[in-house]
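Colleague: Predicted model and sequence below, questions to follow.
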Amino acid sequence: MIPFRASSPPHFTTLVLLAATSTMTLNLIVPSLANIARDLNSDYGVVSLALGGYLAVTALVQLGVGPLSDRIGRRPVLLTALAVFTVASAIGAAAQDVWMFLGARMIQAAVISGYVLSLAIVRDTHDGPDVPRLVSRIAMSMALAPMLAPMVGSLLDAALGWRAIFVLYGTVGAALLCLVWTDLGETVRGREEMAGAVIPGAASLFRRPLFWSYALCTTFSGGAFYIFISGSPLIATSVFGVTTAELGLYVGSITGGFMTGSFLAGRLSRSWASTRVMLLGRIVACGGLLAGIAVLESGLVVPVLYFGSTILVGVGNGLTTPTSNAGAMSVVPRLAGSAAGITGATNLAVGALLTSGTGALLADRPSPLLLLVLMLAVSVAALLATLAAMVLERRSDG
């Protein structure tokens, strides 16, 4: 039998791989959707549920795995989730009709546990400024994975067909399962004593204004990104005349900004309070959008200036999100899993609403000004949540 480290925290690389895989799994399949629809004799709209439906299921999974891991431990939940993901990937690779394919795809959502619990494990094993610093490093990996995944998926589809992507899913899942078995000891302390009280404890997070201040800061910061992703391709092509080759660069620029902001958050969190880093992030994001609106109103409708302002949103989000996530998990440290799960699920649910709403608003009137105004509205909401967190933190310290 393979030995395991029963009571040792994992190497940080293990947590990064878990979080990155959770993110990569979403869009590795994107370039293959048309081929899957053709191969399984299905409509593209039905097959596209592999994205929208998958996101909905991941939100539900996050709500469940966080409290469950607080109760029975991170290790058994992660091992089970990775085993389920691996089996679902094998079923997806062998699917002969669209419903078998979609069923396997929905079950694959178990892998989001890697993201939720990697954050919770950081909180279990570290205190103080180390938490936002390490969460920021995980955030950088999660920003990079979605950029690389579609390229890898395209290459696999072209060379071996779409089923090879599911073979890769299964291979990665099995490798992570072995890695977690050998590297991840249990990080929840005293869970035997908590067993009967975790469920009401998790529910108590909903009644804590400080938790919601952090969680809503994360959610509305991410909301600006969802609005951008939904509306920027249309704006870039119909208003600025951006070519297909340039589109990826402009749309991906916000992710580059996020990675930069996450790097800075990791550095600043060593000497700055979390709420101070969050506030800086909100000022950068809102300031960038106000500058972009001012440029548009002056008549300078130039793509470099326009997307330069949205890069600052990425930088601001990178500064804010790791620290607000760390703050949410620190309100009740023994419920870090619940906090990470609730925050992640809220982020996805609001993101889905904002994505749909933005698409509907811009479909008939692709206005670059309207896109920036929408992004500014949710960025200001995140700023207000940050200010609330600062006030509540001071009250609790006093």
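Modeller: It's in.
Colleague: Please count neighbours and contacts with C-alpha atoms only from this point.
Modeller: Fine.
Colleague: Return the residue spatially closest to Asn35, with its sequence-adjacent residues excluded.
Modeller: Nearest residue to Asn35, sequence neighbours excluded (C-alpha to C-alpha, 6 or more residues apart in numbering): Trp162, at 7.2 Å.
Colleague: Contacts only, for the one you found.
Modeller: Contacts of Trp162 were listed using C-alpha atoms under 8 Å, 6 or more residues apart in numbering, and they are Ile29, Ser32, Asn35, Ile36, Leu156.
Colleague: Give me the secondary structure label for Gly241.
Modeller: coil (DSSP: H, G, I helix; E, B strand; the rest coil).
Colleague: Any idea how many residues pack against it?
Modeller: Around Gly241 sit 13 other residues, with neighbours defined as other C-alpha atoms under 10 Å.
Colleague: same deal with Leu296?
Modeller: Residues near Leu296, counting by other C-alpha under 10 Å: 17.
Colleague: Quick check: closest non-adjacent residue to it.
Modeller: Leu369 (7.0 Å).
Colleague: try this one next to it:
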Amino acid sequence: MTGARTAPHILTLVALGGLGALSMNVFLPSLPGMARDFGVDYGVMQLSVSAYLAGAAVVQLIAGPISDRYGRRPVMLWALAIFLVSSVGTWAAPTAGWFLVFRMIQAAVATGMVLSRAVVRDLVAGDAAASRIGYVTMGMSVIPMLAPVLGGLLDEALGWRANFSMLAIAGAAVTALVWLDMGETRRGPGLSMAAQMRNYPALARSARFWGYATAATLASGAFFAYLGGAPFVGETVFHLRPAEVGYWFAAPSIGYLLGNFISGRWSIKIGMDRMILWGGLLTGAALAMALAADLAGLHHPLMFFGAVGVTGLGNGMVLPNANAGMMSVRPDLAGTASGLGGAMAVAGGAGLAALAGALLVPGAGAAPLLVIMLLSALGSLVGILALMQAR
């Protein structure tokens, strides 16, 4: 069985991360309609974003250490099997409660985001790892660019459940690909879970780890808050149909694609820290301008989604480099560092997405969402500045 012995092709790593992005984004234009279908408030249905992120935080926290102990390949295959079963559950859910239960279980697919980064770090190190991660996530970014468009069209043609049928089909295809192509890349026999727990304090005491983790967590938080609030803003502020919301959702994905290309192309020359700094400055400036325009009464989808597109560009520069930085602190704990950092990012994102859902009520406009995103982006900038100052 060749796949059990050989390192995976880069396209396999893209598919692993892309499946998680597809699961996160494809149904977002349907959220208001799903709330009406289940007979619940939008805030309840929005939990399918924040609860999923909470589940993904737990998954990322445990998937990295488990893969450091037992290997990348078996952990990934088990996670995909769980994702397949839960995707069928979301499709068949008779009530909003059952849907949310299966939706949280679906977060098992977040394992792919952790392990795709850990596999890269198994193979290359330092700025080279940041560059390779940039190229991997550049490929992943195509998925969230297309997924909301596809999801909106499927919703209008077949209903929102068609999105979850498609997720089950995509999950089966990725499982087959991983079985055939993803070999084991973990170095050595792997530390026991007890040994890893004993090594956690060394990771936790590292100012470098926390600087990179803060930058990644809060940069991601701005985007996750957007995921939780943008469908509401699109429908109630700009009066867009689900398919139209899907089209506009391409803006941050295009920006993220470009940001990841910049990371892949120039991280080795510029260095991780400066790339994170420049990405953070770009994100903060774009969101500040969007908020100022909204408060001045300039309400237009191009203004809002355009600024979020620039935010995506900044995040594409921040995240590959911050993730590589976290894993460079203790290379022998690359999976653990990737998982812990990823857990922090999505846990923070879950909280911000829930906050956005709570604050976005009829008549509020886009300002509450933009304030949350701006404060999160500024926090990310403070994190990398503190790290650079401490060097």
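Modeller: Arrived safely, thanks for sending. Fair warning: this is a prediction, and the values are worked out from it, not measured in the lab.
Colleague: quick revisit: may I ask which of the contacts of Trp162 of structure 1 has the most neighbours?
Modeller: Ile29 (25 neighbours).
Colleague: can you tell me which residues contact that one?
Modeller: Contacts of Ile29 of structure 1 (C-alpha under 8 Å, 6+ apart): Pro150, Gly153, Trp162, Ile165.
Colleague: quick one: which two of the contacts of Trp162 of structure 1 are the most distant?
Modeller: Greatest spatial distance in these: Ile36 and Leu156, 13.2 Å, computed using C-alpha to C-alpha.
Colleague: what's the longest helix in structure 2?
Modeller: helix 301-329 (DSSP state H).
Colleague: so the helix or strand just after that helix versus helix 301-329, what angle?
Modeller: Following helix 301-329 of structure 2 in sequence order, the next helix or strand is helix 334-359 (DSSP states H and E). Per axes from the mean of the first three to the mean of the last three C-alpha atoms, to 10 degrees, the angle that helix 334-359 of structure 2 makes with helix 301-329 is 150 degrees.
Colleague: Packing partners of helix 334-359 of structure 2?
Modeller: helix 42-45, helix 47-70, helix 111-123, helix 207-232, helix 301-329, helix 367-390 (3 or more C-alpha pairs under 8 Å, 6 or more residues apart in numbering; DSSP states H and E).
Colleague: Now render those as CSV, adding distance to Arg132 of structure 2 and mean neighbour count.
Modeller: Output for these, formatted as CSV (distance: least, C-alpha to C-alpha, whole Å; neighbours: other C-alpha atoms under 10 Å):
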stretch, distance to Arg132 of structure 2, mean neighbour count
helix 42-45, 36, 21
helix 47-70, 19, 25
helix 111-123, 7, 26
helix 207-232, 17, 26
helix 301-329, 9, 26
helix 367-390, 21, 21
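Colleague: Identify the residue of structure 2 aligned to Asp183 of structure 1.
Modeller: Residue mapping for Asp183 of structure 1 onto structure 2 gives Asp181, with TM-score structural alignment as the criterion.
Colleague: So that match is in contact with Leu13, correct?
Modeller: No - with contact defined as C-alpha atoms under 8 Å, Asp181 of structure 2 does not count as touching Leu13 (10.0 Å).
Colleague: Pick out whichever of those two has more residues nearby.
Modeller: Leu13 (24 against 20).
Colleague: how about the more buried one, what's its match in structure 1?
Modeller: So Leu13 of structure 2 corresponds to Leu15, using TM-score structural alignment.
Colleague: ok, now which ones touch the nearest residue to its match once chain neighbours are set aside?
Modeller: Distances taken as C-alpha to C-alpha, 6+ apart place Ser118 nearest to Leu15 of structure 1, at 5.1 Å, with adjacent residues excluded. Going by C-alpha under 8 Å, 6+ apart, Ser118 of structure 1 touches Leu15, Val16, Leu18, Ala19.
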